[in-house]
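J.: Return atomic coordinates for the entry below.
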Amino acid sequence: MRQEHRRPGACRAVRRRVPDADRLVHALYAAGTPETRAIAERFGEDLLHADGTIDRRRLGDLVMSNDEALRELERILDPGVRRAIAERLAETTAAVVVLDAIRLIESGLAAQCDAVWVVVCDRSLQVDRLRSARNLSSEQAALRIAAQRPVEDKLRHATAVITNNTTLDDLKTQIAAAWQATASPFGRGRA
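T.: Presented below is the predicted three-dimensional model:
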């Protein structure tokens, strides 16, 4: 599953454990990880907080306005994210698992998925939600969105498209319907 915007609890509509790649990335920013060391080496020690963790906001401001810097950051983080996801998947006995990954397609993880859901919304709503969730300016939010793969590109990989322009209940209804269609071949169609 690929999600443009998270709404707390939305994936719980299908009551499945959801490895969240964004949270896994945050763990890679912890003090002393190989990724944190590589980021500090490449982008500067001044991106480290006093406790040795990465200042994600400053790093984001740096890479979101520089395509090459963003690609370098992705090259540093992607192997660790793939490894962490593989570990979580190895721990589960579930027949169907939902993977929430902002870079599912770009990282190559989509090739390992039986289905790819793309969640889309109007651009202005996307900016507003990102501003609110991350306490960003409109310009910072727009830069982060512009750094993502174009929606049209993502839609070519989609087995389901969910439009997230209205209420949480509507989103949950769409997710439940997509879940039914996706999971029923595995005998797990009921949410």
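
J.: all contacts plus neighbour counts: C-alpha atoms, from now on.
T.: Noted.

J.: quick one: the strands in the protein?
T.: Under the criterion DSSP state E, the chain carries strands at the ranges 2-3, 117-120, 160-163.

J.: would you turn these into a markdown table with mean neighbour count?
T.: Formatted as a markdown table, the strands of the chain follow (neighbours: other C-alpha atoms under 10 Å):
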| stretch | mean neighbour count |
| --- | --- |
| strand 2-3 | 22 |
| strand 117-120 | 22 |
| strand 160-163 | 19 |
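
J.: What I need now is the ones you listed written out in JSON lines, including distance to residue 58 for each item.
T.: JSON lines is the format used below for those (distance: least, C-alpha to C-alpha, whole Å):
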{"stretch": "strand 2-3", "distance to residue 58": "24"}
{"stretch": "strand 117-120", "distance to residue 58": "27"}
{"stretch": "strand 160-163", "distance to residue 58": "31"}
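
J.: And this one, please, so the two structures can be compared:
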Amino acid sequence: MNIGLTGGIATGKSTVAEMLKLRGAIISDADVIAREVVAAGSPGLAQVVAHFGKLYLRPDGTLDRIRLGERIFQDKQARSELNHILHPLIMAKMQKEVRRIEKENPDTIIVWDIPLLYEEDLTEFVEKVIVVYVAEDQQIKRLMLRNNYTEEEATMRVQSQMSIERKKERADFVIDNQGTLSETERQVDQLWNYLILKNGSNRP
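T.: Below is the predicted model:
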């Protein structure tokens, strides 16, 4: 079974992914793969540098992710161009990884952890979608606390993604992460038991 997991920046998606992993899911993480496809010397990095310039290449040959991040969060067109370069590489690698997992563990539950699942119209790869939700004002507050951003900086980053309310409306399952960790754990337990039942097994 292939399940999508998404949310918004600072909603706690990684926390929920870890909870699902502890219960037996295998996680295919787009953020991890995104780093791999722009590793030093990779074709992906070469494409990024060719498009955006050597300005975003660090002296050690790695991508200057902080500088590039500042650029794309301020420039919608640049963000779209970067996604156009990287997303095909990321999805090709994720699909290859998932095929390997399915071959080795045919009865497992695979979670495709993709921040831009809806923005990039990637729902075709999964059967159902989980959205990790907190209200936008909470996203902004958490991001300010976590990254030491100003309110303006945090708001800009939150609003660079699809509204969390729109994602919530489209979700098959919603994990409301606005309460305590224990409350989130209980929701994940309920969802996991449902997924196990739908997967036709007492274990993944």
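
J.: out of the strands of structure 1, nearest to residue 110 of structure 1?
T.: strand 2-3 (9.0 Å; C-alpha to C-alpha).

J.: Just tell me the aligned range of that closest one in structure 2.
T.: With TM-score structural alignment applied, strand 2-3 of structure 1 matches the range 6-7 in structure 2.

J.: can you check stretch 16-23 of structure 1 too?
T.: The aligned range for stretch 16-23 of structure 1 in structure 2 is 25-32, by TM-score structural alignment.

J.: Just the buried residues of that stretch, please?
T.: By neighbour count on 16 or more other C-alpha atoms under 10 Å, the buried set for stretch 25-32 of structure 2 is 25-30.

J.: can you pull the contacts of residue 56 of structure 2?
T.: 49, 63-65, 67-68 (C-alpha atoms under 8 Å, 6 or more residues apart in numbering).

J.: can you pick the most crowded of these?
T.: The most neighbours of any of the contacts of residue 56 of structure 2, using other C-alpha atoms under 10 Å, belong to residue 63, which has 23 neighbours.

J.: so that residue touches residue 46, yeah?
T.: No - contact criterion C-alpha atoms under 8 Å: residue 63 of structure 2 and residue 46 do not qualify, at 9.8 Å.

J.: Would you confirm that residue 151 of structure 2 contacts residue 144?
T.: Yes - contact status for residue 151 of structure 2 versus residue 144: in contact at 6.5 Å, counting by C-alpha under 8 Å.

J.: Which one of the two is surrounded by more residues?
T.: Neighbours were counted for residue 151 of structure 2 and for residue 144 using other C-alpha under 10 Å; residue 144 has more, 18 against 13.

J.: who are the neighbours in contact with that one?
T.: Contacts of residue 144 of structure 2 (C-alpha under 8 Å, 6+ apart): 150-151, 154.

J.: Now distance to residue 13 of structure 2 too, for those residues, in CSV please.
T.: Below are the contacts of residue 144 of structure 2 laid out as CSV (distance: C-alpha to C-alpha, whole Å):
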residue, distance to residue 13 of structure 2
150, 22
151, 21
154, 17
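
J.: Take these and keep only those in helices.
T.: In this view, those that belong to helices under DSSP state H are 151, 154.

J.: Which stretches in structure 1 count as helices?
T.: Counting by DSSP H, one finds helices in structure 1 at the ranges 21-28, 34-43, 56-64, 67-91, 123-134, 138-146, 151-155, 168-183.

J.: Please identify which of the contacts of residue 56 of structure 2 is nearest to residue 197 of structure 2.
T.: Minimum distance to residue 197 of structure 2 across the contacts of residue 56 of structure 2 is 41.2 Å, recorded for residue 65 (C-alpha to C-alpha).

J.: now the residue of structure 2 most remote from its centre: how far from residue 34 of structure 2?
T.: Centroid-distance maximum for structure 2: residue 59 at 28.4 Å, with C-alpha atoms, centre = their mean. To residue 34 of structure 2, residue 59 of structure 2 is 21 Å away according to C-alpha to C-alpha, to the nearest Å.

J.: Now do the buried residues in stretch 181-188 of structure 1.
T.: Within stretch 181-188 of structure 1, the residues that qualify as buried are 182-183, counting by 16+ other C-alpha under 10 Å.

J.: Ends of that stretch, what's the gap?
T.: End-to-end distance of stretch 181-188 of structure 1 (C-alpha to C-alpha): 10 Å.

J.: Now tell me what touches it from outside.
T.: By C-alpha under 8 Å, 6+ apart, stretch 181-188 of structure 1 touches 95-96, 115, 180, 189-190.

J.: and those residues, which are buried?
T.: 96, 115, 180, 189.

J.: List the residues that contact the last one.
T.: Yep, that's residue 189 of structure 1 we're talking about. With contact set as C-alpha under 8 Å, 6+ apart, residue 189 of structure 1 has these partners: 179-183.

J.: now residue 27 of structure 2: how far from residue 18 of structure 2?
T.: In this view, residue 27 of structure 2 and residue 18 of structure 2 are 8 Å apart by C-alpha to C-alpha.
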